[in-house]
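Engineer: Fold the stuff below for me.
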Amino acid sequence: MDLIENRTVDEIAIGDRAEIQRVLTQPDVALFATVSADVNPQNLDAGDEEGPELQQSIAHGMWAGTLITAVLATRLPGPGTVHLGQALTFHQPVNVGDSITVRVEVAEVDTATALVILDCLCINAEGVTVVSGRAEVQAPRTKIKRHMARMPTSQLKAPGVRFGALVEQARTLDPLLTAVVHPCDTLSLGGALAARDEGMIVPLLVGPRGKIEAAAEQAGLDLRGLEIVDAPHSHAAADVAVALVHEGRAGALMKGKLHTDELLGAVLDKSKGLRTERRLSHVFALDVPGQNRTLFITDAAINISPDLDSLRDIVQNAIDLAIAIGVEVPLVALLSAVETVTGKLPSTLLAAAICKMHDRGQIVGGKVDGPLAFDNAISPAAVAAKGIVSDVAGYADILVTPNLESGNMIAKQLIHLAGASSAGIALGARVPIMLTSRSDTVDARIVSAALAKVFYHWRRERPLGLPG
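Structural biologist: Here you go, the predicted structure:
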C-alpha cells in the first residue's frame, strides 16, 4: 500500500512544488452538487448545452479548487497541515472530460510561525490556466508517515433519470383516456391530476362525487373541466370503471383509494370484466441507483404462487412491456436460490420449463434463462466467479420471481434500502391498469401512467394473446 509523508516546516523551501492530475467526470459534478447544495441546472448539465458559462465556470472551477486543498493536505506540506485561507480566481470553464493539472508552489516560508504561502494553479490539457490563486497554511512541525487511506466510493445519480426519459417518450403520444377508480384522497386524486398535467392521461373520475370534491378542496385541487362519474362506494366505482372500458370511454384504469382486490374483482369478473386469454400480472419498474438500466420485477402483487401456464403469461407480459418502452431484446432471468435444476426446488423446474417454452416459441421476444440466483441475474462479477455461461446472467432486465412473497420483498428492498424509484402496472387485461399502492408518491403515479400510455399505444396494433 502507498505511503503518505509530509514535509515539516523545516523541510520546506521557497520554490518547492507538488501537483496532481484529475479528470472531471459527471459523477464528480453530481457529488460536488450534493455536498455543496448547488443545484443550479446550469452547473449540473455538464456543459453539454449552450448557455451562460460564467456560473458553470465558477462551480466546476470550485471543484478544481477542492483539488488544491487535496494537494496541500496530502503532498505539500501534507498530513498535519492546517489550512488557514485560500483566494482563487476562475479564468476559464472546466467541463466534464477536462483533464486538470493542479500545482502548488511555495512562495513564502516563516519557520518561526510555520506559516507557508503557496501559489496555486489549475491548468487544463491545452496548458490554459483555468484557476489561479494563493493559499495560506500552517505547516506541521512533526514528521508524519503513514499508509494512505482507502478512497471511499460513492454511487450518485440524478433521481429518476431513466423514468424522466420514459415520461418524455410518453409525451410524444396522445393522452390516454383513463378511468380513475375511487380517487377519494388527496394523494390518489393529486396523482391523477399531476399525470394529466404531464400530458399522460385524460382522467375520468369515478367514485362518490362528494368525497372526490372534498378531497379536491382539502388539497386545493381544481376539478374544473373534469368529468366525475358518480358511484356510491369503491366496489361500485370499480364496476362502473370497467363498464366505461366496455363502452369505449376509457383505455386504461388507474387505482385510487381502494383495495387492489376490489378493483381486480371487477376486472376479472367472468361475465362483465376485462379478461383475455392472458393471465393478469403486475410488473414493477424500478430505477435503481448504480444500475445502467430499468429493472422489471414480476409478479410481486397479484399472482401468489403461479403454476407453469400462469408463469408463462407473467413472463410474456413483462417482455411485452419492456419491448414497448424501447428495450430491443429484453433479457429475462427466472429467479431461484441456485443456478442448477433440482427436484428439491420446484422453482428451478418451473424456470427450466419456461426456458424450453421460449425455445419452442410459446413465449416470444427477448432472451430467457434460468434458474438463476439473484446475484447471478444482475452481477457480472458473480457470473464470472461461478463460471456461468449465459446471454442473460449478469445483465437481466426482467427478474421473474417464483412467488409473490419473494417478488414483493425484492422490490421493497430495492425501494427502501437501495433508494430505487418505482412504478408499476398490471397487464393481461383488455387495458393496462395503473396498480399503484395507496401510499405511492405522485411521481410514482406519473411514471406508472407513462408506462400505461406507452404500452397502450404500442399494443394497439398487436394482439394480446400468445402466438398460435
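
Engineer: drop to CA atoms for contacts and neighbour counts, all remaining ones
Structural biologist: Noted.

Engineer: Tell me the buried residues in stretch 158-169?
Structural biologist: Going by neighbour count (16 or more other C-alpha atoms under 10 Å), the buried part of stretch 158-169 is 160, 162, 163, 166, 167, 169.

Engineer: what's near enough to touch the nearest residue to residue 183 once chain neighbours are set aside?
Structural biologist: Excluding the flanking residues, the one nearest residue 183 by C-alpha to C-alpha, 6 or more residues apart in numbering is residue 256, at 4.4 Å. Residue 256 makes contact with 180, 181, 182, 183, 184, 185, 188, 189, 438, according to C-alpha atoms under 8 Å, 6 or more residues apart in numbering.

Engineer: My guess is the first one contacts residue 191. True?
Structural biologist: The reference is to residue 180. No: counting by C-alpha atoms under 8 Å, residue 180 sits too far from residue 191 to count as a contact (10.1 Å).

Engineer: The two - which one has more neighbours?
Structural biologist: More crowded of residue 180 and residue 191, by other C-alpha atoms under 10 Å: residue 180, with 30 against 22.

Engineer: Here is a second sequence; please produce its structure as well for comparison:
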Amino acid sequence: MSTSHTSMDRAVPLFDGLIARVRSLPPVATAVVWPCEAVALQGALMSLSDGLITPVLIGERTRLAETARQAGLDISGCEIVEASSPEQAAGHAVALAASHRVHALLKGSVHTDVLMTAVLAPGSGLSTQRRMSHVFVLAMPGRDGPLFVTDAAINIAPDLLAKRDIVQNAIDLHHALGFGAPRVALLSAVETVNPRIQGTIDAACLCKMADRGQITGGVLDGPLGMDNAVDADAARIKGIVSPVAGRAQILVAPDLEAGNMLAKNLIYMGKADAAGLVLGARLPIVLTSRADGARARLASTAIAALYVHATATARGVPSPE
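Structural biologist: Reported below is the predicted structural model:
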C-alpha cells in the first residue's frame, strides 16, 4: 500500500505550507516503527530536523546503527527502543502510544499488516468507537486546495455504519488541517439511486444521516459519478443541482478496490502528489510504502502532527509541549 508517489521529492506548495505551519508548533513525540531501511530512517530524521516530531526509533539497535552509517545519517541524539523483530517493534510502539509516551505512530520498513495487527489487537488501548480508515491527501496539478480520497487502504467492503465513520474521519481531518467544512461526494458508477447497486443506496442513506446529525461538519451529496463530482460542466449537462457536484473536496469510494484504483490513478496518471493518514484510533497512524521517498514521509508526518495538535483536547490526550 503506497501513500505517495516519487514525484513528491519536488517541492509542492500545498504540502510545503502544511509543513511550515507545523514548524511553528511543538514537535510531536512519534514512535517510528522498525525504520531499518535508509529511506524510512531518513524520513524520520528529516521530520526531526524540521522540528515536526521527536522520534522514538523502535528497532534492533545494531541494525539501526548500520543503516544510519551506510546512509550517512546521524541517530546519536535519538531515543532508541530495542526490538528484535518487526512484530516486537509494533508491540512496543502500541505500548508507548497507550501510555501517552508518543502521540503518533509512523510506519518504518515494517509491513502494514504487522503494524495494524498490533494496533487492532484486543487490549491494545488504541481502539475507539470509531472505525479506523485511511485518507489520502492529494495535491493535484492546477488545483488550489487538497483533494481527499477515502478509503483506499483499510476497509475492504465497508457496510453503511463503517462508511459513516470513514466519512466522519475524513471530515475531521479536513477541519484539523484548517481547510474548513468540506464538500463530500459519495461516489458510485451512477448518480441516481439504483437498488441493484449497493453503493447508491449507501450514499443516499449517508446523506440522510448527515441531515439527522449522525455525520457532522461537512456537506454531503451522493450518489455522484466521478465526472459530476469534480467537473462542473459534467454536473450541469446531467442537470445535477447540488452544492457538492463539480466542487467536491472529499471523494468517498464505495469500497477499497474502487478507492485504491482511484487514488493510484490520480497519483500515477493525474500526477498528483500524496500523503496519507489512518484515523479512528486514539492517535494518528502514518502508513507509508517502502517505495515512498523521504519527502513524502515528511508530508504525511506533517499532516499527522497538525492533526495531533488540532484534536488533542477532543481526544482526551495531553497536547504536545
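
Engineer: Superposed, how do the two chains score by TM?
Structural biologist: The TM-score (TM-score structural alignment, normalised by the length of the second structure) is 0.94; 307 aligned residues with a C-alpha RMSD of 1.1 Å.

Engineer: Show me what the residue nearest to residue 183 of the first structure aligns to in the second structure.
Structural biologist: Applying TM-score structural alignment, one finds that residue 256 of the first structure aligns to residue 108 in the second structure.

Engineer: quick revisit: of all the buried residues of stretch 158-169 of the first structure, which comes closest to residue 386 of the first structure?
Structural biologist: residue 162 (30.6 Å; C-alpha to C-alpha).

Engineer: Can you tell me the SS state at the closest one?
Structural biologist: Using DSSP: H, G, I helix; E, B strand; the rest coil, the structure places residue 162 of the first structure in helix.

Engineer: hey, where'd the helices end up in the stretch 351-468 of the first structure?
Structural biologist: For the stretch 351-468 of the first structure, the helices defined by DSSP state H, counting those that start in this stretch occupy 374-378, 380-386, 404-416, 442-459.

Engineer: Need these in CSV (columns: mean neighbour count and distance to residue 222 of the first structure).
Structural biologist: Converted to CSV, the helices of the stretch 351-468 of the first structure look like this (neighbours: other C-alpha atoms under 10 Å; distance: least, C-alpha to C-alpha, whole Å):
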stretch, mean neighbour count, distance to residue 222 of the first structure
helix 374-378, 23, 45
helix 380-386, 14, 50
helix 404-416, 16, 32
helix 442-459, 24, 16
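
Engineer: Distance to residue 424 of the first structure added to those helices, as JSON lines?
Structural biologist: Output for those, formatted as JSON lines (distance: least, C-alpha to C-alpha, whole Å):
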{"stretch": "helix 374-378", "distance to residue 424 of the first structure": "20"}
{"stretch": "helix 380-386", "distance to residue 424 of the first structure": "26"}
{"stretch": "helix 404-416", "distance to residue 424 of the first structure": "11"}
{"stretch": "helix 442-459", "distance to residue 424 of the first structure": "5"}
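
Engineer: Distance check, the residue nearest to residue 183 of the first structure against residue 206 of the first structure.
Structural biologist: Distance, residue 256 of the first structure to residue 206 of the first structure, using C-alpha to C-alpha, to the nearest Å: 9 Å.

Engineer: rewinding a little: could you point out which of the helices of the stretch 351-468 of the first structure sits nearest residue 266 of the first structure?
Structural biologist: Residue 266 of the first structure sits nearest to helix 442-459 of all those, at 19.0 Å, using C-alpha to C-alpha.
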